[in-house]
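Peer 1: predicted model, plus sequence, below.
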Amino acid sequence: MPSSEPPVSAAVVLSRRDFDAALFDLDGVVTRTAEVHAAAWKRLFDAYLEAHARRSGGPFQPFTAEDYQRYVDGRPRLDGIRCFLASRGLTLPEGSPEEGPEAETVRGLGQRKNGYFHETLEQRGVGVFEGAVGLLERLRAAGFRTAVVSASRNCEAVLRAAGLEHLFDARVDGVEAGRLGLPGKPAPDTFLEAARRLGVPVERAVVLEDAQAGVQAGRRGHFGYVIGVRRAGPEEALVRAGADVEVTHLSTVRVDARARGTTR
C-alpha cells in the first residue's frame, strides 16, 4: 500500500442518523493477516496439487490469487478447501477432528493450513491497517457499537496480538460459529448473530468486507449498508458481488456523530 495520502474519492459518510453499528471483517479489513492467510493457502494447495499431478500424470496447475479471491477468501477454512477442490474437479474424504495435518482429508488439509498460518504469523507478526483503526476509533467516539465478524478460528489470537480487543463490543468468529452451528459466509448468519449481540436491527448496521463472500453475506442479510474494501483484485468486483460502495482506503470514510432527531 502506498505511503502517500490516499486520493479523495466519492464521499462515504456513516451517520448516526442512519446507523447504530458497524460490523467489520478482520483479515484484510482491519489487520494485514489476509496476506498471511493467502501465503499459507498457496503453500498448502501448491504442494497438494503438485503431488496429485505426479500421481495422476496430469499437469500441475498452481493455486492462484484469483483462486484465493474466488474460492477461499472469507469462507470458513474447511468450506474453502471443499470449494477450491471442487473447482478443480477434486474431492477428498472429510476425515475426523482427531486427524493430524499429515492426513489426506479435508480436515487434514485444514490442520496443515493452520500450521502454515501460525508459522508465517510468528515470522511476520500482525500488521494493521491504520485507516481501519482510525475509523473504528471515530465510530466509537460517535456512539456507534462495533463488532468483528470473521470466519477465522484464530480471530481472538490475532486481535490480542494486534492489541485491538478494546475496539469491539462483540466478536463472532469461526470458533463461535462452530459452537452455535452457524453456516459461514456467504451465508449471512454470522453477521446476523453479531447484530443480535449488539442489539441493533440489521437495517441500522453497516457491514465492511474485503471478500466477495463477505459482501454477499452482508447483502443477503439485508444490512443497511455494505462497504466493500478493495485491497486487491479488479475494480468494482465487490460492487458486482453486492456492495453498495467500494473504497480502497478506510481513512476516506467520514463519520457524522449526529443521531436521529438531531437538527444540528
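Peer 2: Received the coordinates, thanks.

Peer 1: only C-alpha atoms for contact and neighbour calcs from this point on.
Peer 2: Noted.

Peer 1: Phe144 and Arg17 touch, don't they?
Peer 2: No: checked against Cα atoms under 8 Å, the pair Phe144 and Arg17 is beyond contact range at 10.9 Å.

Peer 1: the more surrounded of the two?
Peer 2: Phe144 (21 against 14; other Cα atoms under 10 Å).

Peer 1: who touches that one in this structure?
Peer 2: Under the criterion of Cα atoms under 8 Å, 6 or more residues apart in numbering, the neighbours of Phe144 are 16, 19-22.

Peer 1: and Leu192, by the same measure?
Peer 2: Counted by Cα under 8 Å, 6+ apart, Leu192 has contacts 202, 221.

Peer 1: take the one below as the second:
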Amino acid sequence: MPESLPDLRRAEGVLFDLDGVLTPTAEVHMRAWKAVFDGVFAQWGITPEYTDADYYAHVDGKKRYDGVSSLLRSRNIEIPWGDVNDAPEVDSICGIGNRKNAAFATALRRDGIAPYPGSLALIRQLRDAGIPQGVVSSSKNAEEVLESAGIRDFFTVVIDGKVAERDALASKPAPDMFRAGAVALNVNPGDSVAVEDALSGVASASAAGFSTVVGVDRGAGAAALRAAGATHVVDDLDRLLLHPHTDQENA
C-alpha cells in the first residue's frame, strides 16, 4: 500500500533545506567537493580515495569547514583550522573550504540554476495556501542560489551558513539551525514540517522537535533517511502536491 503522505497545507509552517531539496545545487556542490578532495588526496597521498559515500557521510548538510574537518578526520588527517579569511591555496581547514567555495561559485555564476519543477510547484501551492515558508541551509551561498533560481520571494526566513556563523549556531546534525528557523518563522516545530535530503539535516530537524520530517531521497537512501529521523521519504517534492482531483477535503 502506498505510504500516506502529509498534507503540508495543514502545517503551521514549512522549513526546507535548499541544496538537493529546492534546487539541484547539491550536484554542483558534490562536483566541487570531489574536485577539491581529489586534488588534496593526490597531493598528500591520502587513501582510500574520496568517493560519493564520503560526501553523504561526512560533508552533506554540514557547514563547509565542519565538512572538511569531518572528512579529513575520517582519514586520520589533522591540519590547522586556520582562519575564515584564508586564501583558497592555504592548506588549512578554512583554506580547503574556501577552495571548494570558489569552485562552487564559479560553476553557479557560469551555469546558473533552476529549481526542481516539483519543488517549485509545491512552494507555489503552499504560498497560495498562506503557509509560512523558510529555508534552513548550511550553505553560505544560500541567498545567491535562491536569487539565481528565482525563488527567494517565496521565503520569509532564510537561516543559512552566514546566519549560523553570526549567531554561533552549531552545524547540522545539531538542532540549532532548524530550531532557529522555527523561532524566526514564529512556528511551533511540533506543528510544522521540515524537508531535508541530507542525513545530518534530517537528524537536525528531528532533534529540533519537528514531528514531521520529510526526507527527500536524492541519493542518501530511504532506509538511511528513516534511520536518521525522517517520518516520511519521497523521491521528489511533487509527491507532496495535492491535486484537485485527489483532494477530498471539504471546504
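Peer 2: That came through, no problem. Every value quoted in this text rests on a predicted model; they were computed, and no experiment measured them.

Peer 1: for the contacts of Phe144 of the first structure, which single residue is the most surrounded?
Peer 2: The most crowded member of these, judged by other Cα under 10 Å, is Ala21 (29 neighbours).

Peer 1: these two touch, right, that residue and Gly199?
Peer 2: No: with contact defined as Cα under 8 Å, Ala21 of the first structure does not count as touching Gly199 (9.3 Å).

Peer 1: what about the strands in the stretch 1-150 of the first structure?
Peer 2: 12-15, 21-24, 145-149 (DSSP state E, counting those that start in this stretch).

Peer 1: please identify which of these is closest to Pro234 of the first structure.
Peer 2: Pro234 of the first structure lies closest to strand 12-15 among the strands of the stretch 1-150 of the first structure, at 20.2 Å (Cα to Cα).

Peer 1: show me what Arg179 of the first structure aligns to in the second structure.
Peer 2: Mapped onto the second structure by TM-score structural alignment, Arg179 of the first structure lines up with Arg166.

Peer 1: no, scratch that, I was asking about Ala34 of the first structure
Peer 2: Using TM-score structural alignment, Ala34 of the first structure pairs with Ala26 in the second structure.

Peer 1: ok, whichever residue in the second structure pairs up with Glu98 of the first structure - how many residues close by?
Peer 2: Under the alignment (TM-score structural alignment), Glu98 of the first structure pairs with Asn85 in the second structure. Asn85 of the second structure: 9 surrounding residues under other Cα under 10 Å.

Peer 1: repeat for Val172 of the first structure
Peer 2: By the criterion of other Cα under 10 Å, Val172 of the first structure has 26 neighbours.

Peer 1: quick one: contacts for it?
Peer 2: Val172 of the first structure neighbours (Cα under 8 Å, 6+ apart): 147-150, 190-191, 193-194.

Peer 1: what's the answer for Phe37 of the second structure, then?
Peer 2: Counting by Cα under 8 Å, 6+ apart, Phe37 of the second structure has contacts Tyr50.

Peer 1: roughly how far does it sit from Arg152 of the second structure?
Peer 2: 31 Å (Cα to Cα, to the nearest Å).

Peer 1: for the helix of greatest length in the first structure, which residues meet the burial criterion?
Peer 2: Assignment by DSSP state H gives helix 34-56 as the longest helix of the first structure. Judged by neighbour count using 16 or more other Cα atoms under 10 Å, the buried positions of helix 34-56 of the first structure are 34, 36-46, 48-50.
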